[in-house]
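Novice: With the sequence up front, the predicted model follows.
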Amino acid sequence: MRYENPMYMAEDAGAADLIAGGRLQLGVSRGSPEQVIDGYRYFGYQPGEGETDADMARTHTSVFLQAIDGARFAQPNPRPMFPNPPGLLGIEPQSPGLRERVWWGAGTRATAEWTAQQGLNLMSSTLLTEDTGVPFHELQAEQIRRFRDEWKVQGHEREPRVSVSRSIFAIVDDRDRAYFGRRDDNQDQVGVIDGSTARFGRSYADEPDKLIEQLREDEAIAAADTLLLTVPNQLGVEYNAHVISSILEHVAPALGWR
């Protein structure tokens, strides 16, 4: 959202949702660490005085949400080519229900609470930009609890959705064994991103019966209602289809995933 024109994005999102028949699930966030320094400046954006780039992203998000909510703010031309409806004008097209299908990618527990305050669904990936020394799945489960607690405090009427992302590989043939049979990332990793300590969640790669037992112990997966699978896109469409179908066939039924 540091790079986005929120008004233009509202037009695009409304149009895409209408074309998709109200099926758009829109994920937004501040954005990941950049390859360049302050890249958003090249797009004509910079934080206001005393603001960070994260503050700017949240400001853009606020404007975007108001626009898709139907806010009217623009003075109509008194001599238009075509007649205007009475009053101020807003962004078109509008797609009813889109607001409830916007997700915020939160990297900390505090940001998850902010997400609940905005009435957005929570999207949490395989990285948290903080570390308390506990395993990643426990820290992420706490993030989800804080989000849901804050949601109740805010008194939102609908039930929120929560997604977590995982790298999961069921080893069922020699290809899987060659790619993932000997991985060194089957445990959490801790590093530094943007000057802060961050915790990266482990990958899951094992034979299906062992994989099922490992995944049963993942507290964040149990706490979420949606699981997003990350796939190694550099290995091609055919292999990624195999990765997903292997999980659906050999792992999902035992865990009650559907």
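Specialist: Everything's here; your move.
Novice: drop to CA atoms for contacts and neighbour counts, all remaining ones
Specialist: Will do.
Novice: isn't G97 right up against L24?
Specialist: No: taking contacts as Cα atoms under 8 Å, G97 lies outside contact range of L24: 9.9 Å.
Novice: more crowded one of the two?
Specialist: Legend: neighbour count by other Cα atoms under 10 Å for G97 and L24, higher for L24 (17 against 14).
Novice: Quickly note the distance from the more buried one to Q189.
Specialist: Distance of L24 to Q189, computed by Cα to Cα, to the nearest Å: 33 Å.
Novice: What of Y239?
Specialist: 26 Å.
Novice: which SS class is the residue of the chain positioned farthest from its centre?
Specialist: The C-alpha centroid of the chain is most remote from R79, which lies 43.6 Å away (Cα atoms, centre = their mean). Three-state assignment for R79 (DSSP: H, G, I helix; E, B strand; the rest coil): coil.
Novice: let's bring in a second model and compare:
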Amino acid sequence: MPTADVPLRKLGFLTIGTFDGDDPRPGMEALLTQIQLGEDLGFDSAWLRHRHLQHGVSSPVAIMAAASQRTSRIELGTAVTPLAWENPLRLAEDLATVDLLSGGRVNPGISVGPPMRWDDVKDVLYPDTADVEDFSYTRVDRFLRAVGGEPVATAGTQGIEVFSDRVQPHSPGLRERVWYGAGSLRSATWAAEQGLNLLTSSVVTGATGTDFAAIQGEQIAAYLDRNPDGRVSQGLVVVPTDTATAAQREKYAAYAAARLPRTREPQGPGKLLFAPDLVGTSEQIAEQLHAHAGFRQVTEVAFALPFSFDHEDYVQILTDTATRLGPALGWQPAG
């Protein structure tokens, strides 16, 4: 576990890949450039977050497919894919295809629950079945069976057409690289019982207190108690400023300050509690992380990039993370 004496094993980054709605391609190209930079800097993984009906990545599988052809080593993941927007069988086909094209580098991160803005999208997303769609853990089970190569139909032939009983293509090993995005003690425990890897982030749900680190630490401990061999990754918003310009430091500080009020008490009916963004020198951030009850129990991280920054900001943050913060945490670049 990454204390001051135990090194961090894997370092990744997470992004939503913002773009201009009137001219999306430059933003998408910038995202692919950032993933390539991540590989060059030795990052172990790059993760994409879904942003449906927003100016961000709505199709991580397509982005991963493109990135897989521009990189050779860095792992590519989703953090997370909300299964409520997906057909589990079709998603399994797409992920297996990209996993094979990438040489086995895909890490599917998934979650369940009704889609965000359900009342606004249900008539378009599920015009005939909205009232009967199952957004429970059963949807995860459907996905795991499909991606794991279990039978989903009857094999046979129709005329000259030959049909398989399982999703094609099948990518061996992909099932073992599935992660579950959990924000509550219940979901973290359930993920452990299913043999899924655990993705934690900068938000917990159902919070009854205000100590984010303690709550997240309790969730990770419960997971590891039930699945000690499972992988756990933490995804706090982390912004090192070692080589940032004065203007960048001012921008980063203002960004974190604007988001700070939501970290002081649980928000909304879901009682969401957010972690404060960590902004400062790599030395300062490393000291904070080594004292964090969640971070002290993980050996992998996928630090989240802030939203709505410029490409040059992301280049500086990624570079400082890989060349200064990572080494301060005992991490060594891959490759």
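Specialist: Good, I have the coordinates. Note that the structure is a prediction, hence the values are computed from the model and not measured.
Novice: P6 of the first structure pairs with which position in the second structure?
Specialist: Aligned against the second structure by TM-score structural alignment, P6 of the first structure finds its counterpart in P88.
Novice: which position in the second structure aligns with R145 of the first structure?
Specialist: Aligned partner of R145 of the first structure by TM-score structural alignment: A221.
Novice: Figure out the helix or strand that its match lives in.
Specialist: Using DSSP states H and E, A221 of the second structure sits in helix 212-226.
Novice: Following element in sequence after that helix, please.
Specialist: Downstream of helix 212-226 of the second structure (by DSSP H and E), the next one is strand 232-234.
Novice: in the first structure, what residues pair with whatever helix or strand A65 of the second structure lives in?
Specialist: Using DSSP H and E, A65 of the second structure sits within helix 60-68. On the first structure, no counterpart of helix 60-68 of the second structure exists by TM-score structural alignment.
Novice: what's that helix packed up against?
Specialist: If you count contacts as 3 or more Cα pairs under 8 Å, 6 or more residues apart in numbering; DSSP states H and E, helix 60-68 of the second structure packs onto helix 24-41, strand 75-78, helix 88-102.
Novice: sorry, back to before: check the mean deviation of the helix holding A221 of the second structure from the first structure.
Specialist: Compared with the first structure after the fit, helix 212-226 of the second structure shows a mean deviation of 0.9 Å (mean Cα distance after the TM-score superposition for the first structure).
Novice: Which neighbouring elements make contact with that helix?
Specialist: helix 185-193, strand 203-204.
Novice: Would you mind giving these as JSON lines with distance to M28 of the second structure and mean neighbour count added?
Specialist: Below are those laid out as JSON lines (distance: least, Cα to Cα, whole Å; neighbours: other Cα atoms under 10 Å):
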{"stretch": "helix 185-193", "distance to M28 of the second structure": "32", "mean neighbour count": "20"}
{"stretch": "strand 203-204", "distance to M28 of the second structure": "26", "mean neighbour count": "22"}
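Novice: Any chance of these in CSV with distance to L48 of the second structure as columns?
Specialist: Conversion of those to CSV gives the following (distance: least, Cα to Cα, whole Å):
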stretch, distance to L48 of the second structure
helix 185-193, 20
strand 203-204, 17
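Novice: Which one, of those, ends up nearest to D123 of the second structure?
Specialist: helix 185-193 (28.3 Å; Cα to Cα).
Novice: In the first structure, what range does the closest one match?
Specialist: Mapping helix 185-193 of the second structure onto the first structure (TM-score structural alignment) gives residues 109-117.
Novice: What does I19 of the first structure correspond to in the second structure?
Specialist: Aligned partner of I19 of the first structure by TM-score structural alignment: L101.
Novice: And that match, how far from L260 of the second structure?
Specialist: According to Cα to Cα, L101 of the second structure stands 41 Å off from L260 of the second structure.
Novice: same deal with L76 of the second structure?
Specialist: L76 of the second structure is 30 Å from L260 of the second structure, by Cα to Cα.
Novice: what's the answer for F303 of the second structure, then?
Specialist: 18 Å.
Novice: what about the helices in the second structure?
Specialist: 24-41, 60-68, 88-102, 118-125, 137-147, 185-193, 212-226, 246-259, 282-290, 311-320, 326-328 (DSSP state H).
Novice: Export the ones you listed to a markdown table and append columns for distance to L14 of the second structure.
Specialist: As requested, these are exported to a markdown table (distance: least, Cα to Cα, whole Å):
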| stretch | distance to L14 of the second structure |
| --- | --- |
| helix 24-41 | 10 |
| helix 60-68 | 12 |
| helix 88-102 | 18 |
| helix 118-125 | 25 |
| helix 137-147 | 22 |
| helix 185-193 | 20 |
| helix 212-226 | 19 |
| helix 246-259 | 17 |
| helix 282-290 | 17 |
| helix 311-320 | 11 |
| helix 326-328 | 15 |
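Novice: returning to what we had before: count of residues packed around the closest residue in space to the match of I19 of the first structure that isn't next to it in sequence?
Specialist: Ranked by Cα to Cα, 6 or more residues apart in numbering and with sequence neighbours excluded, the top spatial neighbour of L101 of the second structure is S68, at 7.0 Å. S68 of the second structure is flanked by 26 other residues according to other Cα under 10 Å.
Novice: residue contacts, S68 of the second structure?
Specialist: Residues counted as contacts of S68 of the second structure (Cα atoms under 8 Å, 6 or more residues apart in numbering) are L76, V98, L101, S102.
Novice: From T319 of the second structure, how far off is the first one?
Specialist: What it means is L76 of the second structure. Taking Cα to Cα, one finds L76 of the second structure at 19 Å from T319 of the second structure.
Novice: Show me which of those two is the more surrounded one.
Specialist: Shown here are L76 of the second structure and T319; by other Cα under 10 Å, L76 has more neighbours (29 against 21).
Novice: Q36 is in contact with the more buried one, correct?
Specialist: No: with contact defined as Cα under 8 Å, L76 of the second structure does not count as touching Q36 (11.3 Å).
Novice: contacting residues around the match of R145 of the first structure?
Specialist: Q297.
Novice: now swap in S95 of the first structure and tell me
Specialist: With contact set as Cα under 8 Å, 6+ apart, S95 of the first structure has these partners: G14, A15, D17, L18, G22, I68.
Novice: 6 Å instead, please
Specialist: Contact partners of S95 of the first structure, counting by Cα atoms under 6 Å, 6 or more residues apart in numbering, are G14.
Novice: Looking at the alignment, what corresponds to it in the second structure?
Specialist: That one, S95 of the first structure, aligns with S171 by TM-score structural alignment.
Novice: what does I37 of the first structure give?
Specialist: Using TM-score structural alignment, I37 of the first structure pairs with D119 in the second structure.
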